[in-house]
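Participant: turn this into a structure:
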Amino acid sequence: MSTDVSLVPPTSLEAFADRAREYAGQARAKNTRRAYASDARAFATWCEARGESALPASGAAVLAYLIDHAATLKVTTLQRRLAAIREQHAAAGFVLDTASAAFRDAWRGIKRTHGQPAEKKRPLMTVDLRRAIATLPDTLAGTRDRALILIGFAAALRRSELAGLEVSRRDGAAWIEERPDGLVIHLGRSKTDQQSEGAEVGVPYGSKMETCPVRSYRAWINAAQLREGPAFRPIDRHGRLGVEAVTDRTVARIVQRTIEAAALVDGHSPEETRRIASAFAGHSLRSGLATSAAANDAPGHAIQRQLRHKRFDTTSGYIRSGQIFKQNPAGMAGL
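Facilitator: Alright, predicted model coming up:
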């Protein structure tokens, strides 16, 4: 029987150092590590074409690289690439000098000139959610989509969290527990929980049968006869249920498709429905819960807890959006 090398205690300082590097490699999320590796390769290719050293690189070479891509790449992408180059140097034991006033001022100028606020998708407010849900057919796919949208909204889940949910408990996975008072979403590692401390999110019964997340989830589980494995799965055009989990991109498509159906019902043209649907995405469920709750005067700390934000500053943006017409001075000016 083979032995897992990671379970064998190191026997020397050198072995401990190797193990430390292995753990250091796991300090960031898998997607981040993949993006950083791609960014480092892109910088190396650019340097090779110009006869420059990529590792170690000079501050001047790094600045030239940023300037060369300032007009074609988003500032957020350039920021990530700079972070990747810095991390690559640190891992190799090199010091990358980007502390000079010239580098700092030029980089600040790039961000000021080319930076722009990220395009935010619209929150799916409760009133729009109700209209969208009403368009879903009483098919297996419609039952799944209803449960997926309502669970994602009520639990304020990120699309990757929603796609990764399991029906029953499994080590290392996020799962859904059914309780008399509703559902409890057990989350493991997430965007703001890289240390895997986990979180529990409560989903209570809704006041309306057609938009109750708990009843919709149970209806889906019963219809699909699920007892274990992924909670939300692909369904082919013949109505056959898959065994793997849906992807996070599928979550976004389900949201947009349902919004598009509601827009068609409202009499919009096909072109208008596509434009309306494109304004929403998977994150619209999470932001929609926060904004709708704020509009109905839910306490800020309760919204923060449901969204699992570390800082209230992040939550307050949703609250401001939801309460933009609450006690608005323009509405009290007697116009």
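Participant: going forward, measure contacts between C-alpha atoms and count neighbours the same way
Facilitator: Noted.
Participant: beyond the lengthiest helix in the chain, next helix or strand please.
Facilitator: Ordering each helix of the chain by length in residues (DSSP state H) puts helix 30-49 first. Using DSSP states H and E, the next helix or strand after helix 30-49 towards the C-terminus is helix 59-69.
Participant: and that following helix with helix 30-49, angle?
Facilitator: 100 degrees (axes from the mean of the first three to the mean of the last three C-alpha atoms, to 10 degrees).
Participant: give me the buried positions along helix 59-69.
Facilitator: Going by neighbour count (16 or more other C-alpha atoms under 10 Å), the buried part of helix 59-69 is 59, 61-63, 65-66.
Participant: what's downstream of that helix, the next helix or strand?
Facilitator: Using DSSP H and E, the first helix or strand after helix 59-69 is helix 75-91.
Participant: want to put them side by side, so please do this one too:
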Amino acid sequence: MTTPNTERIYASFKRQFATWCASEGRLAVPCSSDTLLAYMTYLIEQRALTPVSVNSHLAGIRSGQPTELAGLAEARTMLREWQARWSKQGGRQQKALPASAADVRAMVRTCSGFEPADLRDGTLLLLAWGTAAQAESLARIEIRDLQVASTGVTVSIPATVDGKPSLGDAFLARDEDTSQDPVFFVREWLSLLEEGGVTDGPLFKQINRHGTVLTAQGSTLLGRDSLRSLVQRRAQRAGLENWKKIGLQSLRTGSAVTRVDLTCDEDALAIHGHWRPASSIVGY
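Facilitator: Predicted structure coming up:
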């Protein structure tokens, strides 16, 4: 039996969860295992809530489900791991670990099955690395923002908020290795979407456990937190030693570090990744 105060707190957590699900194109009730784990990743990796707060959110979500919460055991494992990390860090969130070019190639190689999820994730990895765009911008990329040619892919990078102009174009050159080629992945992913009648709207779509791309209204958008989870899963599949520290920000910062090493031009870097000139990227 919960107290009135606990009920009010749980109601707040359920509202926050429902708002996040709406922004990510997910269902809050009933909550799937994938949705729960993606939200846990959001609370831990992005909001960096304390383990106690994360546990409270989990309890609130559980109270709003008609049946036993799917993925609860996995969520509790994530919570225990976060508690250990939190204690080790002294209550401080660590910086994202920059990914190397070799890391990215290893992650893209896990997309060689060329199933729908492989094509989507390969496109995401190569666009994230090649554009060094912010997570919010990547989540906002639409089909119309891509131009595919034999020499490469041009991406018009959306602003991170509505009403702002594009951040400019990025060009991803063709790779002779098909398994790493942005032209191949983007073309194949767009072709798959077109076969399903999708020719506009968000580039990155949800895919169910049967490998079907979800195109129904309200269920197609993958937000930045879901994209982060996809990257981390690919890092895990690639066998990267520090896969738990790899996410979209890792691709962004890793891409930047690689370009600084090659050009030693921090001004060009700031323009490429849309960082402020005095950004903390120099700390990497």
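Participant: what's the TM-score once they're superposed?
Facilitator: TM-score of the superposed chains, computed with TM-score structural alignment, normalised by the length of the second structure, equals 0.59; 190 aligned residues with a C-alpha RMSD of 2.9 Å.
Participant: please compute how far the longest helix of the first structure lies from its chain's middle.
Facilitator: In this view, helix 30-49 of the first structure has its centroid 22 Å away from the chain centroid, taken as C-alpha atoms, centre = their mean, to the nearest Å.
Participant: contact partners of that helix?
Facilitator: 53-54, 61, 65, 80-81, 83-85, 88 (C-alpha atoms under 8 Å, 6 or more residues apart in numbering).
Participant: same check on stretch 105-125 of the first structure?
Facilitator: Residues outside stretch 105-125 of the first structure that contact it (C-alpha under 8 Å, 6+ apart) are 63, 66-67, 70-71, 74-76, 279-281, 283-289, 291-292.
Participant: roughly how far is stretch 183-202 of the first structure from the heart of the chain?
Facilitator: 13 Å.
Participant: the longest helix of the first structure vs helix 75-91, what angle?
Facilitator: Angle, helix 30-49 of the first structure to helix 75-91, by the same axes, to 10 degrees: 80 degrees.
Participant: show me where the second structure has its helices.
Facilitator: For the second structure, helices defined by DSSP H occupy the ranges 4-24, 33-41, 51-63, 72-88, 101-109, 116-131, 135-140, 182-195, 224-237, 248-263, 266-273.
Participant: dump those helices into a markdown table; add mean neighbour count and distance to residue 167 of the second structure as well.
Facilitator: Converted to a markdown table, the helices of the second structure look like this (neighbours: other C-alpha atoms under 10 Å; distance: least, C-alpha to C-alpha, whole Å):
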| stretch | mean neighbour count | distance to residue 167 of the second structure |
| --- | --- | --- |
| helix 4-24 | 16 | 22 |
| helix 33-41 | 20 | 28 |
| helix 51-63 | 18 | 34 |
| helix 72-88 | 15 | 35 |
| helix 101-109 | 19 | 24 |
| helix 116-131 | 23 | 11 |
| helix 135-140 | 22 | 9 |
| helix 182-195 | 20 | 20 |
| helix 224-237 | 22 | 17 |
| helix 248-263 | 21 | 15 |
| helix 266-273 | 17 | 9 |
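Participant: which stretch among those comes nearest residue 212 of the second structure?
Facilitator: helix 116-131 (7.5 Å; C-alpha to C-alpha).
Participant: for the closest one, packing partners?
Facilitator: When contacts are defined as 3 or more C-alpha pairs under 8 Å, 6 or more residues apart in numbering; DSSP states H and E, helix 116-131 of the second structure packs onto helix 101-109, strand 169-173, helix 182-195, helix 224-237, helix 248-263.
Participant: that helix aligns to what range in the first structure?
Facilitator: The alignment of helix 116-131 of the second structure onto the first structure (TM-score structural alignment) covers residues 140-155.
Participant: same deal with stretch 37-46 of the second structure?
Facilitator: Counting by TM-score structural alignment, stretch 37-46 of the second structure has no counterpart in the first structure.
Participant: quick one: contacts for residue 123 of the second structure?
Facilitator: Residues in contact with residue 123 of the second structure (C-alpha under 8 Å, 6+ apart) are 182, 185-186, 189.
Participant: need those residues in a markdown table (columns: distance to residue 76 of the second structure).
Facilitator: Shown next, in a markdown table, are the contacts of residue 123 of the second structure (distance: C-alpha to C-alpha, whole Å):
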| residue | distance to residue 76 of the second structure |
| --- | --- |
| 182 | 37 |
| 185 | 35 |
| 186 | 36 |
| 189 | 35 |
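Participant: which of those sits closest to residue 266 of the second structure?
Facilitator: Compare each of these with residue 266 of the second structure using C-alpha to C-alpha and the shortest gap goes to residue 182, at 25.4 Å.
Participant: counterpart of that closest one in the first structure?
Facilitator: Aligned partner of residue 182 of the second structure by TM-score structural alignment: residue 213.
Participant: check contacts around the corresponding residue of the first structure for residue 208 of the second structure.
Facilitator: Using TM-score structural alignment, the partner of residue 208 of the second structure in the first structure is residue 236. Listed by C-alpha under 8 Å, 6+ apart, the contact set of residue 236 of the first structure reads residue 242.
Participant: could you redo the last one with a cut-off of 10 Å?
Facilitator: Residues counted as contacts of residue 236 of the first structure (C-alpha atoms under 10 Å, 6 or more residues apart in numbering) are 141, 242.
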